[in-house]
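Engineer: Structure here, sequence nowhere to be found:
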């Protein structure tokens, strides 16, 4: 009798190890949590090793479990790539492509591109997850992650998709009532609509145009803070205050002049240094035809000078 672990048990174990949760693994594979627990218990019995420490609020790997996880994950990744390359050889990319992107950028600039890609490759399924949290694609099982802003040190592959340009702007009605600041110091006397995300309240940064010096930080204040950039832009459109965001978010309002740029003698930024938009993915995804197809499509649609900066 063959006592080798089942492929499902190995996949369940890897998912639990990645997320630290039996419930999340059960949700991911559409199984009852009790079934996940039984499969992993059977796996531990077959191996004669305890792989996981189970606690009320968390699950973590034992030393043996950590070693086993690294080896098994690599094997499963290679198996997935092998299956994809064989099955997609004649019909093009197929299978499930998991993409993670920030909420506003993903909704505006990633989601609209997918219909054409899937029309070209009808056997390609896509799972698009929009989140402003910084995720590790290896831990979350994503094939491709779009990152806006600073990159954390990582062994992942990163390709720059586009630069970012920032503008401070306000609605004509706000400027008519309150005037436009001539210098960033004067923002202290204006109502600034401020983004507050997972890293806290976002300061604003300015420097003289084309100046070599570093950006100067301004801790602006106002009567509205939010963790959704589009809601702050909407408030600005209603004349409530001033916002500072990149052109990929503001370009329609700037083009239609429903928001007007201010402080144009200064270069603006939402970070201490101007950071671009990057695509990141694990190195082994370079051999994936579905990742390659998506990246080619993405870079064809968003050029070195992206359409939102035209």
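Structural biologist: Structure received. If you're wondering where the values come from, they're calculated on a predicted model, not measured in any experiment.

Engineer: Could you use CA atoms for every contact and neighbour count after this?
Structural biologist: Will do.

Engineer: ok, residue 308 - how many residues close by?
Structural biologist: Residue crowding around residue 308 was assessed by other C-alpha atoms under 10 Å; the count is 15.

Engineer: sorry, that was for residue 281
Structural biologist: Neighbour tally, residue 281, other C-alpha under 10 Å: 23.

Engineer: Run through the residues that contact it.
Structural biologist: The neighbours of residue 281, taking C-alpha atoms under 8 Å, 6 or more residues apart in numbering as the test, are 137, 142, 143, 144, 145, 156, 157, 158.

Engineer: Excluding chain neighbours, what is closest to the fifth one?
Structural biologist: To tie it back to what came earlier, the one meant is residue 145. With C-alpha to C-alpha, 6 or more residues apart in numbering as the criterion, residue 145 has its nearest non-adjacent residue at 4.7 Å, and that residue is residue 100.

Engineer: Quick check: the one you found is in a helix.
Structural biologist: No. If the criterion is DSSP: H, G, I helix; E, B strand; the rest coil, then residue 100 is strand and not within a helix.

Engineer: Now do the same contact list for it.
Structural biologist: Contact criterion C-alpha under 8 Å, 6+ apart gives 128, 129, 130, 131, 142, 144, 145, 146 as the residues in contact with residue 100.

Engineer: cutoff 7 Å now
Structural biologist: Residues counted as contacts of residue 100 (C-alpha atoms under 7 Å, 6 or more residues apart in numbering) are 128, 129, 130, 142, 144, 145, 146.

Engineer: one more structure, for comparison:
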């Protein structure tokens, strides 16, 4: 007996309420449907259906078997679909949401190579610093930075999100000396308004086990955009705590420098933030989404290429 076929015949007979309708849908004879169900009953040692001239009624055993068999067939179909998707060619429109600055610097420059590798994919990109609802907008995938707050999304970590304390050489020449983290509190600091509170946190780079020091910061400029703070730091307006993916070129060129070596800096307490690829939960991840996230992970590397460059510049 083909057990899966017999279960399918039984389930469709129950759902359609008719041997003949089930036979038509499955493209077999009515006698074949009857034979499958009889074989199941013989194997199980219990009647599954009570047959009358007008209706079919499930027995107690039939109800139990129907529920379990339905789950089994659904699992089989999902397994088949998931396996088949591995061999599908990624295609179609890929709708991507990404933060504006990070997307401009570290996603969009790689799109040319991505579509060259997957020519049947078309890109629809949205650059926004708002946290969009992927279900509501219909986006397939998003790049997110920081700590994830939406636990309903499936997330893959793409890279660390490190921040570096930076200032221009000109600013450091005219400000008070900085020899320890507490000295930063006396300087003009450029504050990111979306961070929680006017505090930065510092910990020795060679001692990750200790609790970071809390440094209260203040200054005469605030902004809700990292690139605006980068511009202010380049102009010599103060010290900024900026993402490593943003300031790597400035550090290599000497336009910005690290005023206090040997310390790691954070914008908040808690787990280390990261850069994520997120997508809505689905039983089967589409090939285009899986291909895009895999591509970014390969392209960024570990550690990410911007962190390797920043570390080389800092020395």
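Structural biologist: That came through fine. Everything quoted here is computed from the prediction, not taken from an experiment.

Engineer: Any idea what the TM-score is?
Structural biologist: Scored against TM-score structural alignment, normalised by the length of structure 1, the superposed chains reach a TM-score of 0.66; 223 aligned residues with a C-alpha RMSD of 2.3 Å.

Engineer: Closest one to residue 172 of structure 1 out of the contacts of residue 100 of structure 1, please.
Structural biologist: Proximity of the contacts of residue 100 of structure 1 to residue 172 of structure 1, judged by C-alpha to C-alpha, is greatest for residue 130, which lies at 31.8 Å.

Engineer: Just tell me what that closest one corresponds to in structure 2.
Structural biologist: When structure 2 is aligned by TM-score structural alignment, the residue opposite residue 130 of structure 1 is residue 127.

Engineer: Put the buried members of the contacts of residue 100 of structure 1 into a PyMOL selection.
Structural biologist: Here is the PyMOL selection string for the buried members of the contacts of residue 100 of structure 1, based on 16 or more other C-alpha atoms under 10 Å:
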select buried, resi 128+130+142+144+145+146
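
Engineer: now the contacts of residue 100 of structure 1 as JSON lines including distance to residue 231 of structure 1 and secondary structure?
Structural biologist: Formatted as JSON lines, the entries for those read as follows, by distance: C-alpha to C-alpha, whole Å; DSSP: H, G, I helix; E, B strand; the rest coil:
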{"residue": "128", "distance to residue 231 of structure 1": "21", "secondary structure": "strand"}
{"residue": "129", "distance to residue 231 of structure 1": "19", "secondary structure": "strand"}
{"residue": "130", "distance to residue 231 of structure 1": "16", "secondary structure": "strand"}
{"residue": "142", "distance to residue 231 of structure 1": "27", "secondary structure": "coil"}
{"residue": "144", "distance to residue 231 of structure 1": "27", "secondary structure": "strand"}
{"residue": "145", "distance to residue 231 of structure 1": "23", "secondary structure": "strand"}
{"residue": "146", "distance to residue 231 of structure 1": "21", "secondary structure": "strand"}
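
Engineer: Who are the packing partners of the longest helix anywhere in structure 2?
Structural biologist: In structure 2, ranked by residue count with DSSP state H as the criterion, the top helix is helix 60-86. In terms of contact count using 3 or more C-alpha pairs under 7 Å, 6 or more residues apart in numbering; DSSP states H and E, helix 60-86 of structure 2 is assigned the packing partners helix 3-16.

Engineer: Just tell me what residue 282 of structure 2 corresponds to in structure 1.
Structural biologist: Going residue by residue (TM-score structural alignment), residue 282 of structure 2 aligns to residue 284.

Engineer: how close does its match get to residue 73 of structure 1?
Structural biologist: As defined by C-alpha to C-alpha, to the nearest Å, residue 284 of structure 1 lies at a distance of 12 Å from residue 73 of structure 1.

Engineer: out of those two, which sits in the more crowded spot?
Structural biologist: Each of residue 284 of structure 1 and residue 73 has its neighbours counted (other C-alpha under 10 Å); residue 73 has more, 19 against 14.

Engineer: so that one sits right up against residue 14, yeah?
Structural biologist: Yes. The pair residue 73 of structure 1 / residue 14 is scored as a contact, 6.4 Å apart, by C-alpha atoms under 7 Å.

Engineer: quick revisit: wait, the match of residue 130 of structure 1 touches residue 98, no?
Structural biologist: Yes. In this structure, residue 127 of structure 2 is within contact of residue 98 by C-alpha under 7 Å, at 5.1 Å.

Engineer: where do the helices sit along the stretch 201-310 of structure 1?
Structural biologist: For the stretch 201-310 of structure 1, the helices defined by DSSP state H, counting those that start in this stretch occupy 229-237, 247-256, 289-301.

Engineer: now, of the ones you listed, which is deepest in the fold?
Structural biologist: Here the criterion is mean neighbour count by mean count of other C-alpha atoms under 10 Å, and of the helices of the stretch 201-310 of structure 1 the winner is helix 229-237, at a mean of 20.

Engineer: Residue 106 of structure 1 and residue 131 of structure 1, how far apart?
Structural biologist: 9 Å.

Engineer: Those two: which is more packed in?
Structural biologist: The neighbour count for residue 106 of structure 1 versus residue 131, taken as other C-alpha under 10 Å, is higher for residue 106 (20 against 14).

Engineer: tell me the contacts of the residue of structure 2 sitting at the aligned position of the more buried one?
Structural biologist: Per TM-score structural alignment, the equivalent position to residue 106 of structure 1 in structure 2 is residue 103. If a contact means C-alpha under 7 Å, 6+ apart, then residue 103 of structure 2 has residue 127 as its contacts.

Engineer: what about the helices in the stretch 51-200 of structure 1?
Structural biologist: Listed in chain order, the helices of the stretch 51-200 of structure 1 (DSSP H, counting those that start in this stretch) span 63-87, 103-105, 111-120, 137-140, 172-178.

Engineer: Mind putting the ones you listed into JSON lines with distance to residue 249 of structure 1?
Structural biologist: Listed next are those as JSON lines, based on distance: least, C-alpha to C-alpha, whole Å:
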{"stretch": "helix 63-87", "distance to residue 249 of structure 1": "35"}
{"stretch": "helix 103-105", "distance to residue 249 of structure 1": "7"}
{"stretch": "helix 111-120", "distance to residue 249 of structure 1": "14"}
{"stretch": "helix 137-140", "distance to residue 249 of structure 1": "24"}
{"stretch": "helix 172-178", "distance to residue 249 of structure 1": "18"}
